[in-house]
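Chemist: only geometry, no sequence info:
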């Protein structure tokens, strides 16, 4: 599900429980994702035009993925983990769809396939495999150090899991919990394996996820010269969880994230949240790209879980109108935002300069049957940037409305989700509303 959630455990990059490993454990999953839309002249469930798919996302898209992970203890207090990923379209792009889900595939030209003919010269979509995680961790007392390839979950740099395969990082993380009710985090992020900002980069093909994972899962330098992060997460006052993050994104920006979430003691089931984020340009971003103003945003959220099996929430966010950065994941090209108001499917709007967003969410679980979700997002005045990188200027403003309805059910080890999305955005489909239907199948083992 393309829904961002932040808990205390997730916010500290990795939970302490990740290291409570007994001997060797093998786990994984196999996924089949499918989606279709009626952008342009396409009908739902039609293959769609290959060339249009590459430039507008029109038509249908599908992918399969396999994940296999192994964790274990090397000795007392020292553990390891290795996770491999493989993706394949199973040749569906030649018959049923005109687009892939992930950008991890490569493209081989001149094979006789019609896929992407105009852009790639008669190409086929290649299978790909890579090692997404390969880490070792040591715990001494209440301090844990983790090194290698891993998933991360921080406000400005995190692993996006909504797509069929997630992005990961090469990093070093230190977590200490010696202070009561407090977690202190320090991290160095050197590389990541997300895709480029280009729709086509050489023979690389970027899927519907916009390049969450780059071709072949290859790891490259994170942003420009890597980044440092530090955080404090405190729960001394039990109803309240407060977190403060600082990032030094080398030669690009200093970033700050403050967040407080409280369980209301007066109304059972009521939660209140507040967020503030700031990105301050420096170095290359300021001198070469021309970003001179800070980018900041604030957000508020009310949630209620006082009715059994029902959760509802409402949120609002506002981004300032002068900054040159989006308030979003800096690890991926068109990344998610950790702001409370992030959309279910259409990313890149909520964190844009001057964007004003409000959302309504409702989830209801029918016992032993199905979990239903309804998500509404309304974004106004989201600004884009001009193509002239020699003098960064804000360009046109866009509005976006999204309605997403989901139904999720598990059949033993098989998780299934069906989603309907209505999108009405000024910069999509010539400003006309269009429909999307998606199916997610995950077999866990």
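Modeler: Done, it's in. None of the values given here were measured: they were computed from a predicted structure.

Chemist: please make it C-alpha for all contacts and neighbour counts, starting now.
Modeler: Noted.

Chemist: pick out the residue closest to the middle of the protein.
Modeler: residue 160 (2.9 Å; Cα atoms, centre = their mean).

Chemist: so what's it closest to, chain neighbours aside?
Modeler: residue 166 (5.5 Å; Cα to Cα, 6 or more residues apart in numbering).

Chemist: would you say the one you found is within a helix?
Modeler: No - secondary structure of residue 166 (DSSP: H, G, I helix; E, B strand; the rest coil): coil, not part of a helix.

Chemist: right, and it touches residue 217 too?
Modeler: No - with contact defined as Cα atoms under 8 Å, residue 166 does not reach residue 217; the gap is 9.7 Å.

Chemist: pasting the second one now:
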């Protein structure tokens, strides 16, 4: 697709490569949203924005990059999903980093986009999450990439104050180590450990096998509270997912079971049963089952429905259509029915370059 996204509707999360080719890149986005809450109150929001970035040529293994993000009101700002903490337009220098490469080792320092299971861009509105810190990666081991990162600030769609970089986890930040293995064809395995003093310790492991007509994946997470007042997540979660394609249809199913409570972390979270809005985050002993079907029989168009049944709280049903006009321009329409929690409809257009 042309740089489009589909909310939190996903079954597998792993570190995705950051922009690495030198030169100018970016996108232009337009978004509309209409929402109705459980009390019947309606709000609207519309915005235009996107990003513009530049990566310098490499000189003796050194390079630098910067990306400017912006979102501005078009007609309505009653619904704040696209806007700042005060429902206003804003702009931010979301990426500004220097990078060094030596052999198979890469070090990036500054502000940057990052996608890991519990710290990710969650690129579902106008401005994604970006992080400040350092990121060290190494791929000396065949088929394996090792990661070490320390993050101390973040901004973007999931932050309390999207329009400015604020501290993650107080003064302590979060230190992360991870490994992604892709040495066997069609199989990806990853493991991650997050140390957040006075917050929580998070361990995450998953694996996905993908063939032409089907895929199957498993995940496990263990989280332990590290606060003085027992306010952090504390529990285990496991999950299984699978998909099967028949003719022009793809059927997906997933299941998550939580013992205790778990968090998404800093972003949208990695759980197999995540819907566009609701996840298993923050609910004691939650259990969720997801079932979806997608039709792709029309060129450049995908339409589908995903229903997630939560053992506790409101269920969610997402109806969506994604159309690639060409390699640069994509359109997304999604209707999210959160049942007793309300509903919303969202239209997004993205032009990437």
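Modeler: Good, I have the coordinates. Values in this document were obtained by computation on a predicted structure and should not be read as measured data.

Chemist: the residue nearest to residue 160 of structure 1 matches what in structure 2?
Modeler: Matched to structure 2 by TM-score structural alignment, residue 166 of structure 1 sits across from residue 128.

Chemist: separation between its match and residue 281 of structure 2?
Modeler: 20 Å (Cα to Cα, to the nearest Å).

Chemist: more crowded one of these two?
Modeler: residue 128 (22 against 18; other Cα atoms under 10 Å).

Chemist: ok, and what's touching stretch 404-416 of structure 1?
Modeler: 344-345, 369-376, 417-422, 439-445 (Cα atoms under 8 Å, 6 or more residues apart in numbering).

Chemist: list the contacts of the match of residue 166 of structure 1.
Modeler: 121-122, 156-157.

Chemist: show me where structure 2 has helices.
Modeler: Counting by DSSP state H, structure 2 has no helices to list.

Chemist: farthest residue from the center of it?
Modeler: Farthest-from-centroid check, structure 2 (Cα atoms, centre = their mean): residue 60, 33.2 Å.

Chemist: just the buried members of the contacts of stretch 404-416 of structure 1?
Modeler: 344-345, 370-376, 417-422, 439-443 (16 or more other Cα atoms under 10 Å).

Chemist: how close does residue 126 of structure 1 get to residue 68 of structure 1?
Modeler: Distance from residue 126 of structure 1 to residue 68 of structure 1, by Cα to Cα: 20 Å.

Chemist: what do you get for residue 229 of structure 1?
Modeler: Distance from residue 229 of structure 1 to residue 68 of structure 1, counting by Cα to Cα: 29 Å.

Chemist: my understanding was that residue 179 of structure 2 contacts residue 192; is that so?
Modeler: Yes - counting by Cα under 8 Å, residue 179 of structure 2 touches residue 192, with 6.6 Å between them.

Chemist: show me what residue 402 of structure 1 lines up with in structure 2.
Modeler: Correspondence of residue 402 of structure 1 to structure 2, assessed by TM-score structural alignment: residue 316.

Chemist: now swap in residue 138 of structure 1 and tell me
Modeler: So, by TM-score structural alignment, residue 138 of structure 1 is matched to residue 100.

Chemist: mind checking what secondary structure residue 399 of structure 1 has?
Modeler: Residue 399 of structure 1 is classified as strand under three-state DSSP.

Chemist: do I have it right that it meets residue 379?
Modeler: Yes - assessed by Cα under 8 Å, residue 399 of structure 1 is found in contact with residue 379 at 5.5 Å.

Chemist: and those two? Which one has more around it.
Modeler: residue 379 (27 against 19).

Chemist: how close does that one sit to residue 357 of structure 1?
Modeler: According to Cα to Cα, residue 379 of structure 1 and residue 357 of structure 1 sit 4 Å apart.
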